[in-house]
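K.L.:
When you get a sec, could you give me coordinates for this:
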Amino acid sequence: MDFPDPGHWPVDPQEDAEIRKDRIWVDGCFDFAHHGHAGALRQARQLGEELWVGLHSDEEILVNKGPTVMTLDERVAAVEACRWVTKSVPHAPYVTALPWISHYGCWYVVHGDDITSDAAGEDCYRFVKSAGRFLVVKRTPGISTTDLVGRMLLCTKTHFIRSLTDEIEGKTDSAPDAKRIAAGAVMLERIKDYATDETALLPGSEVWTWAGSPLAHSKSESSDAGSFKKLVAGNGPRPGQRIVYVDGGFDLFSSGHIEFLKRVYETEKGEAYIVAGVHNDEVINHWKGLNYPIMNIFERGLCVLQCRYVHGVVFGAPFAPTQAYLQAMPMGKVDVVYHGPTTFMPSTSDPYIDAKKMGIFREIENHSYAHVNAAEIVSRIMKGREAFEERQRRKGEKAVGEEAVRQREILE
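P.N.:
Just a heads-up that it's a prediction; the model follows:
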């Protein structure tokens, strides 16, 4: 079989690893992390004991697909933060070939049930498919990098969710609707899937929703802590374990968010139980305006759940974690609240005033990715708007041919 010559590939200088059928290989662009990527990695991890992830270089993606939004270093950081990933391998070739995956000791290559083609229009997985070393998992519906770029370019708001609890329970402005109830059940099942541990098979993170005044800034604006409702009964904190609280929008879950969470995890020496509060779409749009958030609360919450530095998630967390809210936290007494500098934070109101009065607030200093947030990513898209619009057009044209190939494979 005519395999590409691997001589120019920047593989590790190590000797070829022993090939293991329980070491799974996945590769891709993984341009700004979203829950569709995480969904594929979760399913791949369930098929083996280890999951190795190859990432294509910026240059190869440019030739075969178009410009990347995130740099290779940023994309590697996102992949390595996924709890189901064993190891990342940068500079993986765009067309997957047996010499490459065999070098890293992987037998099977896993990909979604869509077709990915190179610049010439050929299937990127044609070699591993011919060798019988290709496994298919279901593609996550309703999300893709292309879709998210479209939301930015078109400034749409149709993806917003008024209330995650209402969505899960199928509620509308009137009575619950059967179709929405079914859709809500699917959403809840997805949350449970992403709340699994590093094996993607066993219970992992606890998941809660919070109902209260989302924009309240102080005890005077919110007479109580609202109410918590458990969505997923995962693994709670161990007796005596320190409980850490962080919160934010986590929109377009970027290297800035990931590095912040990693710093918190490392500051606590990996021994604390870290709870992440995720704000409602309403809260983010109130403070940032335009069509923010680019991802709705369901999508953002899934991104946070797949992160290895988080152990519990609260959907719908208030903008200001008041003393009443922190003291009512169902995981137990909060020992410390961490946050980093935020450029859009209102100057007239400090959301962390209660935590500071309680003496439990800590700030994480700026880091090399501190500037990388949703606004930065949108700015990158807008600066290269013409190139990204061309990428969207090329993606649409390639999709026609890729779907035709997919249908032929289904019939064979």
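
K.L.:
C-alpha only now, for contacts and for neighbours.
P.N.:
Will do.

K.L.:
Which stretches in the stretch 251-400 of the chain count as helices?
P.N.:
Assigned by DSSP state H, counting those that start in this stretch, the stretch 251-400 of the chain shows helices spanning 255-267, 281-288, 297-305, 323-327, 353-357, 374-383, 385-411.

K.L.:
Deepest in the core, which of those is it.
P.N.:
Most buried of those, by mean neighbour count (mean count of other Cα atoms under 10 Å): helix 297-305, with a mean of 25.

K.L.:
re earlier: JSON lines please, covering the helices of the stretch 251-400 of the chain and showing distance to A44.
P.N.:
Listed next are the helices of the stretch 251-400 of the chain as JSON lines, based on distance: least, Cα to Cα, whole Å:
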{"stretch": "helix 255-267", "distance to A44": "22"}
{"stretch": "helix 281-288", "distance to A44": "31"}
{"stretch": "helix 297-305", "distance to A44": "17"}
{"stretch": "helix 323-327", "distance to A44": "37"}
{"stretch": "helix 353-357", "distance to A44": "40"}
{"stretch": "helix 374-383", "distance to A44": "28"}
{"stretch": "helix 385-411", "distance to A44": "20"}
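
K.L.:
compare with the first, here's sequence two:
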Amino acid sequence: MGRTAVVVGGGIGGLAAAIGLRRIGWEVRVVERAFGPDDAGAGISLAANGLRALDALGVGEAVRAASRGQYTGGTRTPGGGWLARMDGAELERAVGTPIMGIPRAALHRLLRAALPAGALLTGCEAGPVTQIGPGTVRVDRGGTPLDADLVVAADGIGSKIRARLFPAHPGPVHSGTAVLRAITAQPLALHTDFELTWGRGSEFGHIAFPDGRAEWHAVLGLPTGTRFADPAAELRRRFHHWHDPIPALLDATRPEDVLHHDVGELRTPLPSYAVGRIALLGDAAHAMTPNLGQGACQALEDAVTLSAALTTEPTVEAALVRYDAERRPRSQAVAKAARQAGRMGHQLAHPLAVALRNTAMRLTPSRTAVRMILRHHAWEPPGLG
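P.N.:
The predicted structure is shown next:
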């Protein structure tokens, strides 16, 4: 079996794949078109499955040290009433860890630090990927070819490699929502680790970090391409009357730090995550809405599963067949569940539907909620040898 790989995309999934491949003895180069990490002003929640994947990659301890456990909080109404409280301790007893919150930029730094100097090629646009022989795949890098035994396409929701492999696939679609988010410029006296507030057709949430700062996000139903001249002012207008600490989070944010992204997804599932010696990974394979907080965790699962398959199968092609068989059903099921969660969450706008949803949530026992979470969090990584 070959021992060289090119990973296209230096996000969480791409970096994790490179770490996993190196742990099984492969030589890896990561091609990233950006000159630095994207989305530095965002945060991320890592569930047990993502943390177990990071453990398998050898970086779990460092990530936990830079994270804050989500033990307290839950889901609320705009007036401040609780729909469901988070019991992080109960979740920790069930799966061995609470959900952890970390700045996305910190996670990027820790993943990059696990790779040797020179493995990550930034500011490089990857061109077409072609099979040039029975066991060699070529990535065009601005006119300079990179040949390898395996190519991992981790180039995001707008993956050009996916589009070339599956030209008949409709590609990503707009979910009908946009997310605005930022990290506060200074610490706040927050009373919970995590909160999610559902209004009629909108959502606001926050994640607290170890240094007292917090990431917040606002999800709005907006047509694709909608932008505000002053996003911070628009959010204050929409959310100033919502419960504390929402106004305080907005007031603690520099206007220039607010990010605005349309939320897309691969609503039509791919027929395969592998073609020949090319593997699709992360958002390139199964971009999903963020309603379950599983996008990055599923990419991390992909990275470990791919590396493990390459240690047990006799050829790269056989390993990718196994990778596809193990990852496609689970990740596509999680993507479907995330879409359904959005429909029952911030996308609800009719007063009667919202009232019924809120009543059902208040009557759901905590243990039942934990069991529902376990469907996605309870994953054990395969060994990397």
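
K.L.:
what's the TM-score for these two chains?
P.N.:
In this superposition the chains share a TM-score of 0.23, using TM-score structural alignment, normalised by the length of the second structure; 145 aligned residues with a Cα RMSD of 6.7 Å.

K.L.:
What is the longest strand along the first structure packed up against?
P.N.:
Among the elements of the first structure assigned as strand by DSSP state E, the one spanning the most residues is strand 20-28. Applying 3 or more Cα pairs under 8 Å, 6 or more residues apart in numbering; DSSP states H and E, we find strand 20-28 of the first structure packed against helix 35-45, strand 50-55, strand 106-112.

K.L.:
The shortest one relative to strand 20-28, how many degrees between them?
P.N.:
Strand 50-55 of the first structure and strand 20-28 meet at an angle of 30 degrees, taking axes from the mean of the first three to the mean of the last three Cα atoms, to 10 degrees as the criterion.

K.L.:
what is the orientation angle of strand 50-55 of the first structure with strand 106-112?
P.N.:
60 degrees.

K.L.:
ok so, going back, between the helices of the stretch 251-400 of the first structure, which gets nearest to G112 of the first structure?
P.N.:
Among the helices of the stretch 251-400 of the first structure, the nearest to G112 of the first structure by Cα to Cα is helix 385-411 (11.2 Å).

K.L.:
Now do that closest one: which elements does it pack against?
P.N.:
helix 145-154.

K.L.:
What number of neighbouring residues does the residue lying closest to Y323 of the second structure once chain neighbours are set aside come out with?
P.N.:
Distances taken as Cα to Cα, 6 or more residues apart in numbering place L306 nearest to Y323 of the second structure, at 5.5 Å, with adjacent residues excluded. By the measure other Cα atoms under 10 Å, the count of residues near L306 of the second structure is 27.

K.L.:
now do K179 of the first structure
P.N.:
When neighbours are defined as other Cα under 10 Å, K179 of the first structure has 9 of them.

K.L.:
tell me the angle of the helix or strand it falls within relative to helix 297-305?
P.N.:
Using DSSP states H and E, K179 of the first structure maps to helix 178-194. Calculated by the same axes, to 10 degrees, helix 178-194 of the first structure forms an angle of 10 degrees with helix 297-305.

K.L.:
Would you mark the buried spots in helix 178-194 of the first structure?
P.N.:
R180, I181, A183, G184, M187, L188, I191, K192, D193, Y194 (16 or more other Cα atoms under 10 Å).

K.L.:
Same question for stretch 311-322 of the second structure.
P.N.:
Residues T311, T315, V316, E317, A318, A319, L320, V321, R322 are the ones in stretch 311-322 of the second structure that count as buried (16+ other Cα under 10 Å).

K.L.:
Would you mind putting those residues into CSV with distance to I12 of the second structure alongside?
P.N.:
Below are those laid out as CSV (distance: Cα to Cα, whole Å):
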residue, distance to I12 of the second structure
T311, 22
T315, 26
V316, 23
E317, 24
A318, 25
A319, 22
L320, 20
V321, 23
R322, 22
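
K.L.:
In the residues you listed, find the pair that's most separated.
P.N.:
T311 and V321 (13.4 Å).

K.L.:
any common contacting residues for the two?
P.N.:
Common neighbours of T311 of the second structure and V321, using Cα atoms under 8 Å, 6 or more residues apart in numbering, do not exist here.

K.L.:
so who does L180 of the second structure touch?
P.N.:
H217, A218, V219, V258, L259, H260, H261.

K.L.:
and it, which of the three is it?
P.N.:
strand (DSSP: H, G, I helix; E, B strand; the rest coil).

K.L.:
Quick check: closest non-adjacent residue to it.
P.N.:
H260 (4.4 Å).

K.L.:
does the one you found really touch A182, like I thought?
P.N.:
No. Using Cα atoms under 8 Å, H260 of the second structure is not in contact with A182, being 9.1 Å away.

K.L.:
neighbour count winner among the two?
P.N.:
A182 (27 against 19).

K.L.:
my guess is the more buried one meets I207, correct?
P.N.:
No. Assessed by Cα under 8 Å, A182 of the second structure is found out of contact with I207, at 10.7 Å.

K.L.:
Could you tell me which residues touch both of these two?
P.N.:
The contact lists of A182 of the second structure and I207 share E215, W216, where a contact means Cα under 8 Å, 6+ apart.

K.L.:
Which one of the helices of the stretch 251-400 of the first structure lies nearest to R126 of the first structure?
P.N.:
Nearest to R126 of the first structure, of those and by Cα to Cα, is helix 385-411 at 11.3 Å.

K.L.:
Can you report how many residues neighbour the closest residue to V129 of the second structure other than its chain neighbours?
P.N.:
Nearest residue to V129 of the second structure, sequence neighbours excluded (Cα to Cα, 6+ apart): V139, at 4.6 Å. Applying other Cα under 10 Å, we find 22 residues neighbouring V139 of the second structure.
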